[in-house]
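K.L.:
need a 3D model of the sequence below.
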Amino acid sequence: MIHMELWDYNVTLVYEFFLLNFPDHPEFQIFLFAAFVVIYMTTILGNLSILIITRLDPHLQTPMYFFLGILAFIDIFYSSASLYNMFISFPSVKKGISYQGCITQLFFVHFLGTTEACLLAVMGYDRYVAICNPLRYTEIMNRRLCVQMVVTIWFIGFLHALLHAMMISHTIFCGPNQINHFICDVNPMLKLSCSSTYVHELLLFYVTGIIVLSCFTCILISYVFIIFTVVKIHSTKGRLKTFSTCTSHLTVVTLYYSSAGIMYMKPNSHYYLAYDWVIAVFYTTVTPMLNPMIYTLRNKQVKMALIQTICGKLSISKE
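P.N.:
Purely as a prediction, here's the structure:
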């Protein structure tokens, strides 16, 4: 902390924070740490497998798997950015992180989280085109459009994260420096501020709300058209087969949007910090771990590609 004169008052500014990680369960720190190591390793291995398969298998060179590879790439770094400080600081008694380090983590968590939310909307549009306009699918979802979509969602994620990082960097912290969380996030940091946070809370609620609702609306509209198209299919088997291609995406959307929406769009969120870390754990670590399993278990092409890749590697190693 640094002592200085500010607005004619003696103020001690905070330049280091201490993450309490799991404050409600100190007796389970070691168990929880071990659990998160397992979750993290599963996340890395699962998403790395998806990323490699979608890049190398010639049968998976379609827009759907291109976006799936991007999702796997995001999840690897999303989980890493969320758990990095907890892993490196666990052995120490005080889990300190610098002011700059805290803002950096906040930036990357929001950057990757917002990009993933937008990517799920893009993947919903891809399913709409594939089912409602199958004959023009390759024409509409050409590589140029796919790349433009990916660049756009990365740009939106960057701007959103930059907005919150800049707002936090202009927030004054002069009181307690213990963050009741396992990551540096906007809500728990605003709770420690000794300056007005009204504008930032409005931005958090409305800007994040606009992004989430816009993406969710896009997904909703896509699936309304998909349902209308599926209903027109006369064969029951055909309807189930067509809609089964969307179940993985719908599952991921439900898991991600429900947890993230509860976290950032509930009113007066700074009054409900006690269990915010539980919700944050779900969408920053659990969901990235589950995504590869969801897409692999419900997708025959990915399963076959995975089996062929593993068998190919084993046969090479035996030779």
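
K.L.:
C-alpha from now on. contacts and neighbour counts both.
P.N.:
OK.

K.L.:
roughly how far apart are the residue nearest the centre of the chain and residue 217?
P.N.:
Central residue of the chain (C-alpha atoms, centre = their mean): residue 113, 3.6 Å from the mean position. Separation of residue 113 from residue 217 (C-alpha to C-alpha, to the nearest Å): 18 Å.

K.L.:
another one to check against the first:
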Amino acid sequence: MEVLMINQLETLADKKKLSHAYLLEGIQREDIKQQAMDFAVRILCDDAQSESRIRSHNYADFYWLETEEQTIKKDMIEDVLHRMNQKPVEGRYKVYVIVDFDKLTVQGENSILKFLEEPPPNTVALLLTTQASHILPTIHSRCQHIVIQSKSTYEQMLKDHIHPDLASTLSALSFSSDQAQGWIEENEFESVRQATVKWADMMQKDSQMGLIQIVELLQIANERTGQLLLLDMLQLYFQDMIYIKVERSERLSFPDHQVAFEQLSTNVSLQTLTRWMDVVQQGKQKLLQYVSAMLVLEHIAIEIAKG
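P.N.:
Prediction:
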């Protein structure tokens, strides 16, 4: 499972190197929906007429499921899957979008889980949520993750007198302004942030010291909540290096470390950075399964040392 971003997905769409399922998560529901629609258009077509039909939900290879009901029931999911099991008729791909994916019933989740395990060829799922923690871990593990940042949330943090550098990281983590204040006041957010960047820098410069530094790291992030936050930040760190390489530095989660990222990114490929993000995500899943944090961080450090 990888955590990606919209710009990287645009490149994948252009090169037709797509996964079968993406989980788009964030705070602002409308922002997520807009990004999902834009990505679906990028996958399915390259002309204005087809784009217009997709955006008006009048395209045979595109299905958008959104309901005002409290739950998304099994029969709704089965209707989507029935349509997606058919071959594309207008192009190479079929795309289906499920809004508020966290509203699925248990039966609905089980139905789509089987579909995600054995998807039809050239079929792409875009699963949208503002409550990613409410979704089964087995579904998480079969999707690539996309975090949708909200500009309005970032601006609210600035109004709440949160430092712009911290606000960039907090909004990238999909925290609301209230959650951000809580982390800063109660959970020593800055200490974890600084320790994460220091460790990530060290792992690339001196792998042996990167392993030694884990002890110091776990003294700062000594509870599971902080350790999970650390891994989320580590993914954002590598994501920033990708942004630097593709010249999207206006999107950085750690803007105060841009110069360091520019220097470090010259020695590593996009493919390697993406693999590192995947390694970190796998580590997060192990941590959620209560594997020792020391073992998880050691494994990450060893994998990154491989280059």
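
K.L.:
TM between them?
P.N.:
Here the TM-score for the pair of chains, by TM-score structural alignment, normalised by the length of the second structure, is 0.24; 123 aligned residues with a C-alpha RMSD of 6.7 Å.

K.L.:
quick one on the thing from earlier: SS state for the residue nearest to the centre of the first structure?
P.N.:
For residue 113 of the first structure, the secondary structure call by DSSP: H, G, I helix; E, B strand; the rest coil comes out as helix.

K.L.:
that one - nearest residue in space that isn't next to it in sequence?
P.N.:
Leaving aside its sequence neighbours, residue 113 of the first structure sits nearest to residue 78 (C-alpha to C-alpha, 6 or more residues apart in numbering; 7.0 Å).

K.L.:
burial count for residue 219 of the second structure?
P.N.:
9 (other C-alpha atoms under 10 Å).

K.L.:
do a quick rundown of the strands in the stretch 51-200 of the second structure.
P.N.:
Remark: strands assigned in the stretch 51-200 of the second structure by DSSP state E, counting those that start in this stretch are 62-65, 94-98, 123-129, 144-148.

K.L.:
summarise which helices and strands the first one is packed against.
P.N.:
Packing contacts for strand 62-65 of the second structure, counted by 3 or more C-alpha pairs under 8 Å, 6 or more residues apart in numbering; DSSP states H and E, involve strand 94-98.

K.L.:
elements contacting the strand it packs on?
P.N.:
Using 3+ C-alpha pairs under 8 Å, 6+ apart: strand 94-98 of the second structure touches helix 29-44, strand 62-65, helix 74-84, strand 123-129.

K.L.:
Serialize the ones you listed to CSV and add fields for distance to residue 214 of the second structure and mean neighbour count.
P.N.:
Formatted as CSV, these follow (distance: least, C-alpha to C-alpha, whole Å; neighbours: other C-alpha atoms under 10 Å):
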stretch, distance to residue 214 of the second structure, mean neighbour count
helix 29-44, 35, 19
strand 62-65, 45, 19
helix 74-84, 44, 16
strand 123-129, 33, 23
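
K.L.:
reformat these as JSON lines; add distance to residue 297 of the second structure.
P.N.:
Shown next, in JSON lines, are these (distance: least, C-alpha to C-alpha, whole Å):
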{"stretch": "helix 29-44", "distance to residue 297 of the second structure": "31"}
{"stretch": "strand 62-65", "distance to residue 297 of the second structure": "39"}
{"stretch": "helix 74-84", "distance to residue 297 of the second structure": "38"}
{"stretch": "strand 123-129", "distance to residue 297 of the second structure": "28"}
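
K.L.:
of these, which is nearest residue 113 of the second structure?
P.N.:
Proximity to residue 113 of the second structure (C-alpha to C-alpha) singles out helix 74-84 among those, at 10.8 Å.

K.L.:
contacts for that closest one, please.
P.N.:
With contacts defined as C-alpha atoms under 8 Å, 6 or more residues apart in numbering, helix 74-84 of the second structure is touched by 63, 65, 94-96, 104-105, 107-109, 111-112, 115, 120, 123.

K.L.:
great, nothing more from me.
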